[in-house]
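[1] what follows is a protein structure lacking sequence information:
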């Protein structure tokens, strides 16, 4: 998972940077809503490739989804560690029981 942690750290380092200096800084400058919109677009593209069954294109789109997810989270000050902690909290809990608990 160090690649994701490295990516998350790079993304955080772009927060507040000159929007002309990087794509990530440009996304942050457009606000959390735009970051969420881009995540949604990439998720849809990944879904399309999953349905088509093209493994290479799905892999590429999945990488885009992970990147844009981390950008969206950072835009709202949610860290990868926060998400990992939530996953750890859920470990060993049935998905059905966990979903029912969220109501």
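    Yes, it's here. Computed from a prediction, not measured in an experiment: that's the story for all the values here.
[2] when you work out contacts or count neighbours from here on, use the C-alpha atoms and nothing else.
    Will do.
[3] and the contacts of the helix or strand containing residue 99?
    According to DSSP states H and E, residue 99 maps onto helix 95-102. Defining contact as CA atoms under 8 Å, 6 or more residues apart in numbering, one finds that helix 95-102 is touched by residue 90.
[4] now do that helix: distance to the chain's middle.
    22 Å (CA atoms, centre = their mean, to the nearest Å).
[5] stretch 81-99 too?
    Worked out by CA atoms, centre = their mean, stretch 81-99 lies 17 Å from the chain centre.
[6] take this one as well and set it beside the first:
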């Protein structure tokens, strides 16, 4: 089964390729601000699909969001596994408790 870890590894590999051969590399060369904007565009497209689109549209846009999230993380030097560890630490308490702790 294909996982987000697999996708993160692909993004990492493609980040090391040339921009002529790798869309991932071409995004990264434009910098974190560009990568963040691209992620935002994809998130908006998913939001629209989630509100009014069909299952195929939501699935396709969600895939775009996940990919562009990983590219954004890479552009900022944030390892995907560190995000997974953050999520893991948050699941040790209820969502309400975790959110309240962040406000404190």
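    Arrived safely. Keep in mind that what you see is a predicted model, and the values were worked out from it rather than measured.
[7] residue contacts, the closest residue to residue 46 of structure 1 other than its chain neighbours?
    Counting by CA to CA, 6 or more residues apart in numbering, residue 46 of structure 1 lies nearest to residue 61, which is 5.0 Å off, once chain neighbours are set aside. Residue 61 of structure 1 makes contacts with 42-43, 45-46, 49, as judged by CA under 8 Å, 6+ apart.
[8] list the residues that contact the spatially most central residue of structure 2.
    Centroid-nearest residue in structure 2, with CA atoms, centre = their mean: residue 69, separated by 1.7 Å. For residue 69 of structure 2, the contact set (CA under 8 Å, 6+ apart) comprises residue 39.
[9] mean deviation of whichever strand or helix holds it from structure 1?
    For residue 69 of structure 2, the host element (DSSP H and E) is helix 55-76. Comparison of helix 55-76 of structure 2 with structure 1 after fitting gives an average deviation of 0.4 Å (mean CA distance after the TM-score superposition for structure 1).
[10] chain center to that helix: distance?
    Per CA atoms, centre = their mean, the centroid offset for helix 55-76 of structure 2 relative to its chain is 5 Å.
[11] in that helix, what counts as buried?
    Residues of helix 55-76 of structure 2 classed as buried: 57-58, 61-62, 64-75 (neighbour count, 16 or more other CA atoms under 10 Å).
[12] sorry, back to before: what about the residue nearest to residue 46 of structure 1, distance to residue 41 of structure 1?
    In this structure, residue 61 of structure 1 and residue 41 of structure 1 are 10 Å apart, going by CA to CA, to the nearest Å.
[13] may I have the secondary structure class of residue 20 of structure 2?
    coil (DSSP: H, G, I helix; E, B strand; the rest coil).
[14] please report the distance of the aligned partner of it in structure 1 from residue 101 of structure 1.
    Using TM-score structural alignment, the equivalent of residue 20 of structure 2 in structure 1 is residue 20. With the distance defined as CA to CA, residue 20 of structure 1 ends up 44 Å from residue 101 of structure 1.
[15] what sits against residue 25 of structure 1?
    Residues in contact with residue 25 of structure 1 (CA under 8 Å, 6+ apart) are 14-19.
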